[in-house]
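Asker: Dropping a prediction and its sequence here:
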Amino acid sequence: MFYVKHTWIAVGALFAALAVAIGAFGAHGLEGIVSSSMLENYETGVQYHMFHALGIIAVGLFATHQGVNGRLQAAALFMSVGIVIFSGSLYVMALTNMTWLGAITPIGGVSFIAGWVFLLVAALKR
């Protein structure tokens, strides 16, 4: 049987695989095509994408030990939303030069922070 706790491990693994693929595309396909500052933004997106994919996997592993609860669910959800908004906006900005997307990037950053805070609270409330 496939449990919710395993879902977060699978989601994290999928996000991690995407981070590797997106990073490889940037490293091999964008150099010389986009400006160095946009390539830096793209690489920042990849780094935070991978960090938080691993965070989501950690939530799933923690859930296998502690059991699934709302705090862990919120942690994984906020990290997932952060990947989409923070990293996604940096990817699109680098590829399209739509710099106005930088205005939404911090929303993803706040989502990352919220995810880690929910994981912290879950760990302290064991």
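Answerer: It's in.

Asker: When you work out contacts or count neighbours from here on, use the C-alpha atoms and nothing else.
Answerer: OK.

Asker: Flag every buried residue along the top helix by length along the chain.
Answerer: Selection of the longest helix in the chain by residue count, based on DSSP state H, yields helix 36-66. Buried residues in helix 36-66, defined by neighbour count with 16 or more other C-alpha atoms under 10 Å: 38-39, 41-63.

Asker: Put this next to the previous one:
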Amino acid sequence: MARLWLGLGALGGLLSVALGAFGAHALRGRVAEDLIATWGTATTYLGMHAIALLVCGLLVLQRPGLRLVTAAAWAFLIGTLLFSGSLVILVLTGTRAWGALTPFGGLALILAWGLLAAGAWRELR
């Protein structure tokens, strides 16, 4: 399981940098400025939560069987896909309805941080 979180965390970091550069160079002048800001939010959250997945992976690597930390990693993954993914699709398609998924991603990310805190408190004694 640790390999999954470490690999996905690294992939998330890669995508965060690549998509950030794409937004800074390829999207300027092609989409509205408010959508450039939305793109920036998507890539920032992607990068931040890629690091969170790496932390979960390192914890699970050291102590396999950390149920709350593993649950946090799943919630980080789902939250990032919904939050950042919906914003990226919104910007690329111009279909604002994709923004309806974003709050669900945000809730999953809040849950993930809570699970990680609970895991640190209860499982890492």
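Answerer: Yep, that arrived. Keep in mind it's a predicted model, so treat the numbers as computed, not measured.

Asker: still on that earlier bit, residue range for the longest helix of structure 1 in structure 2?
Answerer: The alignment of helix 36-66 of structure 1 onto structure 2 (TM-score structural alignment) covers residues 33-63.

Asker: quick check, distance from that stretch to the centre of its chain.
Answerer: Between the centre of stretch 33-63 of structure 2 and the centre of its chain there are 4 Å (C-alpha atoms, centre = their mean, to the nearest Å).

Asker: got the contact list for the aligned partner of Ile104 of structure 1 in structure 2?
Answerer: Using TM-score structural alignment as the criterion, the counterpart of Ile104 of structure 1 in structure 2 is Leu101. Neighbour list for Leu101 of structure 2: Leu82, Phe83, Ser86 [criterion: C-alpha atoms under 8 Å, 6 or more residues apart in numbering].

Asker: What's the first helix or strand after the longest helix of structure 1?
Answerer: Reading on from helix 36-66 of structure 1 to the C-terminus, the next helix or strand found by DSSP states H and E is helix 70-82.

Asker: quick one: that following helix to structure 2 mean distance?
Answerer: Taken over the aligned residues, the distance from helix 70-82 of structure 1 to structure 2 averages 0.9 Å (mean C-alpha distance after the TM-score superposition for structure 1).

Asker: Same check on stretch 107-122 of structure 1?
Answerer: Averaged over the aligned pairs, stretch 107-122 of structure 1 sits 0.6 Å from structure 2 after superposition, using mean C-alpha distance after the TM-score superposition for structure 1.

Asker: quick one: buried residues of that stretch?
Answerer: For stretch 107-122 of structure 1, a neighbour-count test (16+ other C-alpha under 10 Å) marks 108-119, 122 as buried.

Asker: Looking at those residues, which are in helices?
Answerer: 108-119, 122.

Asker: Including distance to Gly12 of structure 1, could those go into JSON lines?
Answerer: Below are these laid out as JSON lines (distance: C-alpha to C-alpha, whole Å):
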{"residue": "Gly108", "distance to Gly12 of structure 1": "17"}
{"residue": "Gly109", "distance to Gly12 of structure 1": "18"}
{"residue": "Val110", "distance to Gly12 of structure 1": "19"}
{"residue": "Ser111", "distance to Gly12 of structure 1": "16"}
{"residue": "Phe112", "distance to Gly12 of structure 1": "14"}
{"residue": "Ile113", "distance to Gly12 of structure 1": "17"}
{"residue": "Ala114", "distance to Gly12 of structure 1": "17"}
{"residue": "Gly115", "distance to Gly12 of structure 1": "13"}
{"residue": "Trp116", "distance to Gly12 of structure 1": "15"}
{"residue": "Val117", "distance to Gly12 of structure 1": "18"}
{"residue": "Phe118", "distance to Gly12 of structure 1": "17"}
{"residue": "Leu119", "distance to Gly12 of structure 1": "15"}
{"residue": "Ala122", "distance to Gly12 of structure 1": "18"}
